[in-house]
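A.B. asks: take this sequence and fold it.
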Amino acid sequence: HLDYINLMAYDLHGPWESVTGHNSPLFAGLNDKTEVQRQLNVHASVSYWLRQGAPAEKLNLGVAFYGRSFTLRNVGDNGIGAPAGGPGHAGPYTYETGFLGYNEICEKLQFEKWNHCWDNEQQVPYAYRANQWVGYDDSESVTLKANFIKRYGLAGSMVWSIETDDFHGKCGEKFALLSTFNKGLEHDEVTTTTTNEPTTISTSTHHPESTSTTEEGTTSIWTSTSTTTEEPGPIKCFETGYFRDPEDCSKFYFCEGATMHSFQCPAGLYFDLSILSCNYPERVEC
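C.D. replies: This is a model prediction of the structure:
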C-alpha cells in the first residue's frame, strides 16, 4: 500500500560506459539500436511502470539537477555516442569525477565558454569543451519533463537534488531549475523558449546518424502537443525517425519503433525535413 512511487529516471548513462550518453534522455535517440538501449530513457521507463499496473496518480517522475560527465578520446568527436576514455573532471563544489551539479555546469557555460548543444531526438542538452563532455538537464528540458508529467497524469515529481541547483543565482535566477520546474507543473500549457530566428541545426561530425543539435545557446522551438499513442495522426510508424504530417506542414511526428510522438510547430512555422526543426514557410518545401 504505497502512497507514492519515486521513479529515479536518471543515471541511465554515465562514465562507466565507453561512449558518451545522456544522464536522463526524455526519448530514445537514433544511436539507440538495441531493445535494451531503447529502454534507457524517461518515456520508456514511465511507460513500463504504467504497463505493469502502476497507478499514474501514484507515480512521481525523478528529475536530475546534475549531469554525468565524460573525458573524450578525441576532442573533434563530441556528440552523443562519441568514444569516451573515462569520467570527466571533478567540479569545484561536488568534488566527484564523472559528476557535475547544474550549478557547476551553468558556470562552465557562462564563464568558461563551453559549447551548448541540444539533441532533438532525446530532447535534452549536452555541453563540451576540449576533451570534457557532460549531459544534463536545463530549464528547457525540465519544462518538457513537466509537460510530460502532466500529459501522462502522473502524481508529480521528485528531484535529485536541490543543492546542485544554482541556489546562489550565479548564472541568473536563484534556483533556476526548481523555479522553472515548479512553474511548468503549475500551468496547463508550457512552451519552451523561442528565438527570433528559427533554430539552425548542425550534425556531429563523426556521428551523423546519432544526433541533430543546436549550438551556442539556441533552443528548440517546438513542443509536444499530445500524449503518445500507438496510431495518432494520418501516418503510422514503421521505422525510427522524424516524419512530417502529409496534410499539415506545421505538424510532425517522431517514431520510436511502433510508438509515435506528435508535435506542433509554433504558429506560422513549418517543419523543415532538411534541418529537422521548425522554419519559416518560405524556406520549407511543403
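A.B. asks: switch to C-alpha atoms for all contacts and neighbour counts from now on
C.D. replies: Will do.
A.B. asks: so which residues of the stretch 101-250 of the chain form helices?
C.D. replies: Applying DSSP state H, counting those that start in this stretch to the stretch 101-250 of the chain gives helices spanning 102-111, 139-151, 176-186.
A.B. asks: which of the ones you listed is buried the deepest?
C.D. replies: helix 139-151 (a mean of 22; mean count of other C-alpha atoms under 10 Å).
A.B. asks: want to try TSV for the helices of the stretch 101-250 of the chain, with distance to R129 as columns?
C.D. replies: As requested, the helices of the stretch 101-250 of the chain are exported to TSV (distance: least, C-alpha to C-alpha, whole Å):
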stretch	distance to R129
helix 102-111	9
helix 139-151	21
helix 176-186	23
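A.B. asks: quick one: closest of those to T214.
C.D. replies: Shortest distance between T214 and these, using C-alpha to C-alpha, is found for helix 139-151: 13.0 Å.
A.B. asks: any idea how far D165 is from L178?
C.D. replies: Using C-alpha to C-alpha, to the nearest Å, L178 is found at 7 Å from D165.
A.B. asks: go on, V75?
C.D. replies: Separation of V75 from D165 (C-alpha to C-alpha): 28 Å.
A.B. asks: if we can go back for a sec, how about the helices of the stretch 101-250 of the chain, which one is nearest K58?
C.D. replies: Among the helices of the stretch 101-250 of the chain, helix 139-151 comes nearest to K58, with 11.8 Å by C-alpha to C-alpha.
A.B. asks: what's the offset of that closest one from the middle of its chain?
C.D. replies: Relative to its chain's centre, helix 139-151 lies at 10 Å (C-alpha atoms, centre = their mean, to the nearest Å).
A.B. asks: and stretch 72-79, by the same measure?
C.D. replies: Stretch 72-79 sits 20 Å away from the centroid of its parent chain (C-alpha atoms, centre = their mean).
A.B. asks: second input sequence below; structure requested for side-by-side comparison:
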Amino acid sequence: MGPLNCVLAAMIFMICGSAAEDYNIFCQYDVGSIAYKNESQVYPWYIDTRMCTHLVLGHGFGVNETGEVQITDEFLLIKHGFLKSAAELKIDNVKKILFTLGGWADGESRRLTQVISNSTKRDEFYKSLTIFLRKWRLDGIQIDWRSPSQDSKPEDKKNFVTFLEGLRLSAQEHKFIVMVAVLGRTDKKTLAAYNIPAIVKEVDFVNLMLHEERDAHSRKLGYNAPLYGPEKSMDAAVKHWSKAGHAPKKLIMGIPLFMTSYTMDKKKSTVGSPSKGPGKTTPYTRRPGFMTYNEWCPNTKKWAINFDNKFMVPYATQGDQWVSFENGQSISAKMNLLKNSKLGGAMAWTVDADDFSGRCGQEFSLLFAIFEALGDIKTLLTTTPKYEPSGLCPRDEWKRDHWDCRLYYECRNGQRYYYECIKGEFFDEKLKYCRPEHEVECKQDFVIWRPGMPLYDMENFPRNLKIVE
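C.D. replies: Prediction:
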C-alpha cells in the first residue's frame, strides 16, 4: 500500500474506529482467471489477504461418477502449484481456506445433482471429501447450488437437504466448514427450489447471491445485484432468508465485483429495456457479457456513467454497450443493510475481478470498500515485518531470477517465495506477471561452469558465473 493510501486509511480509522462487531469477509478467487490476458491475469498471491478472513478457491474442483471429490483442472491446481501453495496463503488476516463445488456449468451441476440424489454416492462423497481436505490442508467446502432455479426437479429440493444433513455430521466429526451459495432472488420459481429453514440449519454459512452468469444472455438489461427492486434485490433476499432461516448471522451477502455487459436494443438504456444479448467480447477476459473491473476502469472516460438512486447501483453506456457493476457508493449502501440486518459478513465474488494492481487508484478498491465497512483498518497499517529482513529480501517486491527468466520470486516480510512460469513464458518484471517469451526481454549473458572445466581464480572470476551440475 502506498503512502497516500496509508494516510487515507489512517484518517478513516481515526474517524470511524474499528468495527464494533466481528464480521466475516470471504474472498472468492477464481483460479480460472489465470486464463485472462495481460493486465487482467491474476495469481493468488496478488490477493491482499489482510482484507479477507476466509479465502474461497473456485474452478477446477468436481466429483466423478462414483461421487468422489476430484480435481478437474490438474494443469492449474497441480502442475501450476496453486493448490499446494494454498496453505501458504493463510497469512495476515485469513483464518480458513475453502474450495468450491458446483456452480452454473451444466456438467458440474449435473454430476453434483446425481451425487445428491444417490445414497451410495453421497457416502462416497463424504468419505472422499475428508481425505481431500486433509491432503490439501483446506478447511472447508462451499457448495454452489444456484442451478436449481434453472432446471430443477421436484425431488432435488428434498435430496439437497438430505445431502446437507450427512455433510453436517461429517463436518462436525472432522471439524470443517460447510458453506452453501444460493440464489437469493425471491421470485416464485427460485424460492420453490430451496427449503430455507432446513438449509440454514445444516450449514455454517449461506452465501446469498443475486447474480447469475446466464443473465447476460437474457433479453432484458439487468443489474447484477440491486439493493432494492421487485424479486431480485438484496433487500428482499436478506429479509426473506432472515425471516425463514431464523439465523441472520449465518447469512453472507454476496457482492459481485465483476461486470455484466449487454448489447442494447435501439440504445434504450433504462434497466429492464430490451437487450440483443451479451455485450461484446473484450480482449483480456474474452468472454461475451463479462468484464473484470480491472479491465474496464482504465477506460471510464469513454463511458457515460450513471447511478440509479432507485435501485442504488451504477451502470454505464458506450454506443450500444451497457454494463452493470459495483462502486464504492453501491457497496457502502449494501454494507449498511448488512450491518442493520445483523448478517454474518460479505462475500467478494471474485477478488480477481477487482482492480488488484491499483490501475485506477486504490488497490483492490471494491474489496477495500467492503473491508472499510466491516474490517479493522488497523490491520492495513501494520508495517512491522514478521521476520527480520535478510540481505536477499531487504524490501517487499517481485523479482525475476537472475539466471532463469522463467523463475521469479516474491519478497514478503523478509522471506522469499519462489514461482515458475509455464513453459514458453518469461516473467516480465515491469508488469509483474508471466508473458510469452517473444514479448519479454530476457538477457541471459552469463558464463556457465560445469564440474571438470578449468577453475577460475580471483583475478578472472566472472561476476555473471552460473554453476551447472
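A.B. asks: what's the closest of the helices of the stretch 101-250 of structure 1 to N60 of structure 1?
C.D. replies: With distances scored as C-alpha to C-alpha, the stretch of the helices of the stretch 101-250 of structure 1 nearest to N60 of structure 1 is helix 139-151 (8.3 Å).
A.B. asks: which one of V75 and D165 of structure 1 is surrounded by more residues?
C.D. replies: D165 (25 against 15; other C-alpha atoms under 10 Å).
A.B. asks: quick check: the most centrally placed residue in structure 1 vs A64 of structure 1, distance?
C.D. replies: Central residue of structure 1 (C-alpha atoms, centre = their mean): V124, 1.9 Å from the mean position. Using C-alpha to C-alpha, one gets 12 Å for the distance from V124 of structure 1 to A64 of structure 1.
A.B. asks: okay, and the common contacts of those two?
C.D. replies: Shared contacts of V124 of structure 1 and A64, defined by C-alpha atoms under 8 Å, 6 or more residues apart in numbering, are found at 24, 136-137.
A.B. asks: next, count neighbours for D77 of structure 1.
C.D. replies: For D77 of structure 1, the number of neighbouring residues by other C-alpha under 10 Å comes to 17.
A.B. asks: ok, now Y95 of structure 1?
C.D. replies: Neighbour number of Y95 of structure 1 under other C-alpha under 10 Å is 12.
A.B. asks: isn't K302 of structure 2 up against Q318?
C.D. replies: Yes. Here K302 of structure 2 reaches Q318: they are 7.0 Å apart, a contact under C-alpha atoms under 8 Å.
A.B. asks: so for these two, which sits in the more crowded spot?
C.D. replies: Comparing K302 of structure 2 with Q318 by other C-alpha under 10 Å, the one with more neighbours is Q318, at 15 against 11.
A.B. asks: excluding chain neighbours, what is closest to the more buried one?
C.D. replies: W303 (5.0 Å; C-alpha to C-alpha, 6 or more residues apart in numbering).
A.B. asks: that neighbour pairs with which position in structure 1?
C.D. replies: Counting by TM-score structural alignment, W303 of structure 2 corresponds to W114 in structure 1.
A.B. asks: for its match, which residues are in contact?
C.D. replies: 108, 127-129.
A.B. asks: list the members of those residues that persist in structure 2.
C.D. replies: Using both residues aligned by TM-score structural alignment, their matches' C-alpha atoms under 8 Å, structure 2 keeps these contacts from the contacts of W114 of structure 1: 108, 127-129.
A.B. asks: helices of structure 2, start to end?
C.D. replies: Shown for structure 2, the helices assigned by DSSP state H span residues 3-16, 74, 106-116, 119-136, 148-151, 154-174, 188-191, 196-202, 234-245, 293-296, 328-340, 365-374.
A.B. asks: what's the longest one aligned against in structure 1?
C.D. replies: This points to helix 154-174 of structure 2. With TM-score structural alignment as the criterion, helix 154-174 of structure 2 doesn't align anywhere.
A.B. asks: who are the packing partners of that helix?
C.D. replies: Secondary-structure packing of helix 154-174 of structure 2 (3 or more C-alpha pairs under 8 Å, 6 or more residues apart in numbering; DSSP states H and E): helix 106-116, helix 119-136, strand 177-183, helix 196-202.
A.B. asks: tabulate the ones you listed (TSV), appending mean neighbour count and distance to D151 of structure 2.
C.D. replies: Formatted as TSV, these follow (neighbours: other C-alpha atoms under 10 Å; distance: least, C-alpha to C-alpha, whole Å):
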stretch	mean neighbour count	distance to D151 of structure 2
helix 106-116	18	10
helix 119-136	17	21
strand 177-183	23	13
helix 196-202	19	18
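A.B. asks: among the ones you listed, which comes closest to R286 of structure 2?
C.D. replies: Each of those has some distance to R286 of structure 2 by C-alpha to C-alpha; the shortest is helix 106-116, at 20.0 Å.
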